[in-house]
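[1] Any chance you can model this:
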Amino acid sequence: MSPLPPVKMSVPGAALSEKHDGGSQSEEAERSEIERTGESFAHLNEKAILRKMDIRLIPMLALLYLLSFLDRGNIGNAKIEGLQEDLGLTDDQYNWCLTAFFFTYAAFEVPSNLMLKKIRPSIWLPAIMVAWGVVMTLMGIVHNFTGLLTARIFLGVTEAGLFPGVAYYLTNWYKREEMQLRQAMFFSAASIAGAFSGLLAFAIGKMDGVGGLHGWQWIFILEGIATVLVAVLAFFTLHDFPETATFLTEEERALVVFRLKYQGQSKRNDHAMVAQADDFKWKYVRQAFLDWQIWVNIFVYWGIVCPLYGISLFLPTIIRTLGYESSTAQLMTVPIYITAAILAVIVAYFSDRVGRRSPFIIVPLLIMVVGFSMCIASGNPRVVYGGVFIAACAIYPAFPGVIAWLSNNLAGSLKRSVGMAVQIGVGNLGGAMASNFYRAKDAPRYRLGHGLELGFIGAGIVASLILLVGYSTANKKRARKMEDGDLGRYTQQKLSEKGDKAITFRYVY
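    Reported below is the predicted structural model:
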């Protein structure tokens, strides 16, 4: 699980990740050892350990992602502060600057997650953060289309590793039934970033003329400097993996590791618990690229991320074209994002509580349909604002769900790392598409943009239903095989290597 040498733990069974030795120890003896290990942790307060992890991990991760989302989306705020006019950009050139970011952002996500397996998170994540903070600062001194386009391309390269890296990083600490709430707490920073961005842009825009710079230049410069400063702090505050967590006792570290290795097994066959594979083998990378569920999940991801980027990149512009002043438009984005952040955490709590993902994705997708339909159907500014409000309040709760859903159903840390990077990398090409949905010539109704969002949402609903049926069918087949005694055909090592394809593994749906 960790690139670092594991801490030696005296708790029985802490080293149960060792491969099956081909017969020197019987299956029955190994299962008994697992059961004894589980019992040795009975005196520990698991909820208290989770609270310690939440306090030490989530706030810093949320701050990192807040700055990431702030820095990639603040170009929308800069636009209505005069960026396009001052640089002499055509509408097509501006959209190219938005689009170019996502090509490099998508291309570098899988390599970044592979690097995360080799380099400690406390080094890799702050390092890429320093890099994009420098790029963001330099974006404040560009003078033309070429400069802005180049900066956006490099911003995509440097930011690529943060979100898939943190999404995977959390799976090395929390069990799958605990994941969505933590993903939501971390991702809700994006909602806060949206609100914060509007407030910051409103305040920084007043600096127009200071130092001979425009207000939009100060937006990039100050937010870039803030990113670098937080990155320096992150070098000293981020923890790597449970095996080396100094805020946990030796027994607590052993329990966290044990919980993660034996998750995802059939509740009716606890005696058949199988450790997830943690070693680096290229076959696990290949399996990730060939797994059907990842590619179907990407369509669900697009159904959420296209509206997400449509909202984050164009919301100030959409509101301004309804007849409001720039400063008012900036402030009117704030209540939308605050409400969306609160709802994301509430929905995630109930999703984890009931142990299901699909209902908490499909229902928000249907609500998005209502919101964007309101935007298309009416030219009344209040109705359009209400439609965007409703859509955003469904988008932000759904996004952590689609990330948690796939991570729950990929077993083996390397396959999960690569699979999540593929999902987020290819999925974020939806951002490249959404960057071109809202054309200036379509203002103020933006019917084409809203219509395209509805098309992707519809595809997301269909893909969600395909996954739901596929997972349910696979679980039933595996249950029948277990009842027929097929488990005896496999060694513990073979089951571990098969990961989420093992008959003992159960998909979450």
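[2] going forward, measure contacts between C-alpha atoms and count neighbours the same way
    Noted.
[3] Can you name the residues in contact with stretch 462-478?
    293, 296-297, 299-300, 358, 361-362, 503-504, 506-509 (C-alpha atoms under 8 Å, 6 or more residues apart in numbering).
[4] Next: stretch 160-167.
    Contacts for stretch 160-167 (C-alpha under 8 Å, 6+ apart): 61, 65, 68, 104-109, 112-113, 116, 125, 128-129, 183, 403, 420-421, 424.
[5] circling back: restricted to helices, list the contacts of stretch 462-478.
    293, 296-297, 299-300, 361-362 (DSSP state H).
[6] Return a ChimeraX selection command for the buried portion of these.
    In ChimeraX syntax, the buried subset of the ones in helices among the contacts of stretch 462-478 is picked out as below (16 or more other C-alpha atoms under 10 Å):
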select :293,296,297,299,300,361,362
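[7] could you dump the ones in helices among the contacts of stretch 462-478 to TSV with distance to V256?
    As requested, the ones in helices among the contacts of stretch 462-478 are exported to TSV (distance: C-alpha to C-alpha, whole Å):
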residue	distance to V256
Q293	27
V296	31
N297	28
F299	33
V300	31
I361	28
I362	32
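[8] tell me the helices in the stretch 301-450 of the chain, going along the chain?
    All helices of the stretch 301-450 of the chain, identified by DSSP state H, counting those that start in this stretch, fall at 326-332, 334-354, 359-377, 381-408, 413-427, 429-434, 447-483.
[9] to compare against the first, here's another:
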Amino acid sequence: MTSSIEKDVQVDSVPNRSEDEGQVEYFVDPEEEKKVVRKIDLYVMPALVIVFFFQFLDKQTINYAAVFGMQTDLHLSGSGFSWAITLYYFGQLASQYPSAYFISRFKVVRIVGITIAAWGACEMLIASTQNFGGLGTVRFFLGWFEGAASPGFVIITSNWYRRREHPARVAWWESCSGLSQIIGAVLMYLIGQANHLAIASWRVMYLVCGGATMLIGVCFAIFMPTDTTTAWFLKPDERRIATERLALDRSTRDRSSFNLEQVKEALMDPQTFLLFLEGLFICIPSAILKFSSLVISGFGFNKFQTMLVGLPAGAIQIITIWVAALGMQYTRDLRCFWGMVLSLAPLAGSICLLTLPASDKWGIVVATWFAACSSSLMVVSLSLAASNVKGNTKKSTVSAIFFVAYCTGCIISPQLWQAPDAPRYVKGCISSIVSWALLIITYAAHYLVLWRENVRRDRLQLENQLRENAEGVDIPEKEAHVGVSIDSDMTDRQDMKFRYTL
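    So this is what the prediction gives:
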């Protein structure tokens, strides 16, 4: 049955279909579009930012708990802490296939809201654990429920925004990685100062963060509209504009169907392989985010000093994220270039962390700040995925594959940062340096693959236009306004008028 909101969109939208199957002419007034985008920014972006903030805050908690007695209280000896981190990503890896299926089969907003609420519940359960077995089990299921969140956010962003808008919008919610580092450290510092708590301060931190995340997840699932056609904060005509402007970008809306052919196309697409490598190389060095507090404390800082001197790391994350976002927004087809440039910051930090003398404590601290600033690279790769992959099932499949690589990198990473190697963690530093160098090469390859495909499509389009002119076929005067029907489910490979963002 068609909802009343969908009826409004269908009645108000009367596109002129071209002779090409699936091609539709849309006319969206730029001033009206700006007003609609402002409304979407006002209602959709805060919801995404708040949810992602609490998710990142939860992820950071184990970093702070490590220096506030968790390892002693739970009897984590040897590699116990490293395995506690790794088990989280085993859970996330195991959930990628079912997450991809459910995201493509049901409304992505509902799936994300439910899993975020379940994530918060697991976070609270960590406060009750008494040994490695309990901690490892809960962290596995914590990773399982996180599996749908990040791929879901990529899809939600592409369901509301045009491709040129993706970098800045991805940056808004990805900035929460840095913001959570700052607020999380301050919160742990304040909780740690309390002297008369009935339970350990790190357990209180988990209860506070997990409870807030659970509440936010429930609210997101209930109040967040599924797409532009069900946006309760837009008037019927605004919903039409919000929907048609995506069609101008040759985008299609969220569908509740699973297409096996699109899965096959995703697996055969070289872009999928390149995104996989990017996810892997970004995340192999990721353990520094979880071990930075241990690294800093290992060079003579007490637990309260460790919380404070780690604060600038969050600020650097935010700055580099916005350098990436604004750089991609105000330069044309240079997203891969920005990825290469921004890889230099964590590469330099990792080299300094490996080579600076142990007596240079503040040099080591600054090195950890830069070695951990990888979120800007997630913005680059996620914006490439959001802008360049079309087709409901293909989009969810490629997102899942990217996060399989993400999980794989995060599984490998903690095993390279073992307690016997503290505080220098030589193996972890060397692996990070190699990963950043390989990431730069991968971005260059990604650019070349997409550039060659765009050139090929331009050549084919020119040949078709010359043939049509020779045959006396009229070329539409308003070709710039031609999009693909928002109800179609064409992939980027099927839609030959689609051009990839580089």
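[10] Can you give me the TM-score here?
    With the length set by TM-score structural alignment, normalised by the length of the second structure, the two chains reach a TM-score of 0.88; 479 aligned residues with a C-alpha RMSD of 2.8 Å.
[11] farthest pair in the ones in helices among the contacts of stretch 462-478 of the first structure?
    Maximum pairwise distance among these (C-alpha to C-alpha): 16.6 Å, between Q293 and I362.
[12] Can you find the partner of T171 of the first structure in the second structure?
    Using TM-score structural alignment, the partner of T171 of the first structure in the second structure is S158.
[13] Wasn't that match part of a helix?
    Yes - assessed by DSSP: H, G, I helix; E, B strand; the rest coil, S158 of the second structure belongs to a helix.
[14] What sits closest to it if chain neighbours are left out?
    A386 (5.7 Å; C-alpha to C-alpha, 6 or more residues apart in numbering).
[15] for V208 of the second structure, same thing?
    Nearest-residue entry for V208 of the second structure: M124, 7.8 Å, with adjacent residues in sequence omitted and distances by C-alpha to C-alpha, 6+ apart.
[16] follow-up on the earlier one: counterpart of the residue nearest to S158 of the second structure in the first structure?
    Using TM-score structural alignment, A386 of the second structure lines up with S407 in the first structure.
[17] what's around that match, how many residues?
    Residues lying near S407 of the first structure (other C-alpha atoms under 10 Å) number 26.
[18] pretty sure it contacts T171?
    Yes - S407 of the first structure is in contact with T171 according to C-alpha atoms under 8 Å; the separation is 7.4 Å.
[19] Distance check, E278 of the second structure against A400 of the second structure.
    Distance, E278 of the second structure to A400 of the second structure, using C-alpha to C-alpha, to the nearest Å: 13 Å.
[20] next one: A372 of the second structure
    With distances taken as C-alpha to C-alpha, A372 of the second structure is found 24 Å from A400 of the second structure.
[21] In contact with the alignment partner in the first structure of S292 of the second structure, which residues?
    Mapped onto the first structure by TM-score structural alignment, S292 of the second structure lines up with L315. Counting by C-alpha under 8 Å, 6+ apart, L315 of the first structure touches T333.
[22] repeat for T501 of the second structure
    Taking C-alpha under 8 Å, 6+ apart as the test, what T501 of the second structure contacts is 333, 335, 384, 387-388, 450.
[23] same question, I304 of the first structure
    I304 of the first structure makes contact with 365, 395, 398-399, 456-457, 460 under the criterion C-alpha under 8 Å, 6+ apart.
[24] Over to I318 of the first structure?
    Contacts of I318 of the first structure by C-alpha under 8 Å, 6+ apart are 443-444.
[25] 10 Å instead, please
    310-311, 324, 329, 381, 384-385, 388, 438, 440, 443-446 (C-alpha atoms under 10 Å, 6 or more residues apart in numbering).
[26] Looking at the residues you listed, point me to the pair that's furthest apart.
    Greatest spacing in the contacts of I318 of the first structure, by C-alpha to C-alpha: G310 and Y324 (19.3 Å).
[27] Compare those two (neighbour count), which wins?
    Neighbours were counted for G310 of the first structure and for Y324 using other C-alpha under 10 Å; G310 has more, 23 against 16.
[28] wait, isn't that one in contact with F437?
    Yes - G310 of the first structure lies in contact with F437 (C-alpha atoms under 10 Å); the separation is 7.4 Å.
[29] Quick check, the match of T171 of the first structure in contact with R245.
    No - using C-alpha under 10 Å, S158 of the second structure makes no contact with R245, being 12.0 Å away.
[30] quick one: common contacting residues for these two?
    Common neighbours of S158 of the second structure and R245 (criterion: C-alpha under 10 Å, 6+ apart): S251.
[31] Okay, the aligned residue in the first structure for C209 of the second structure and L452 of the first structure: tell me how far apart.
    Counting by TM-score structural alignment, C209 of the second structure lines up with E223 in the first structure. From E223 of the first structure across to L452 of the first structure, the span is 32 Å (C-alpha to C-alpha).
[32] more crowded one of these two?
    Remark: of E223 of the first structure and L452, E223 carries more neighbours, 22 against 18, as counted by other C-alpha under 10 Å.
[33] So which bits of the helix or strand where that one lies are buried?
    Using DSSP states H and E, E223 of the first structure sits in helix 215-237. Buried positions in helix 215-237 of the first structure, judged by neighbour count with 16+ other C-alpha under 10 Å: 215-225, 227-228, 230-231, 234-235.
[34] and what of stretch 88-99 of the first structure?
    89, 93-99.
[35] Next, count neighbours for the closest residue in space to D333 of the second structure that isn't next to it in sequence.
    Leaving aside its sequence neighbours, D333 of the second structure sits nearest to L502 (C-alpha to C-alpha, 6+ apart; 4.4 Å). Residues contacting L502 of the second structure under the criterion other C-alpha under 10 Å number 21.
[36] In contact with L502 of the second structure: list those residues for me.
    Contacts of L502 of the second structure (C-alpha under 10 Å, 6+ apart): 328, 332-337, 384, 387-388, 443, 446-451, 454.
[37] Kindly report the same for P423 of the second structure.
    Applying C-alpha under 10 Å, 6+ apart, we find P423 of the second structure in contact with 291-292, 294-299, 358, 417.
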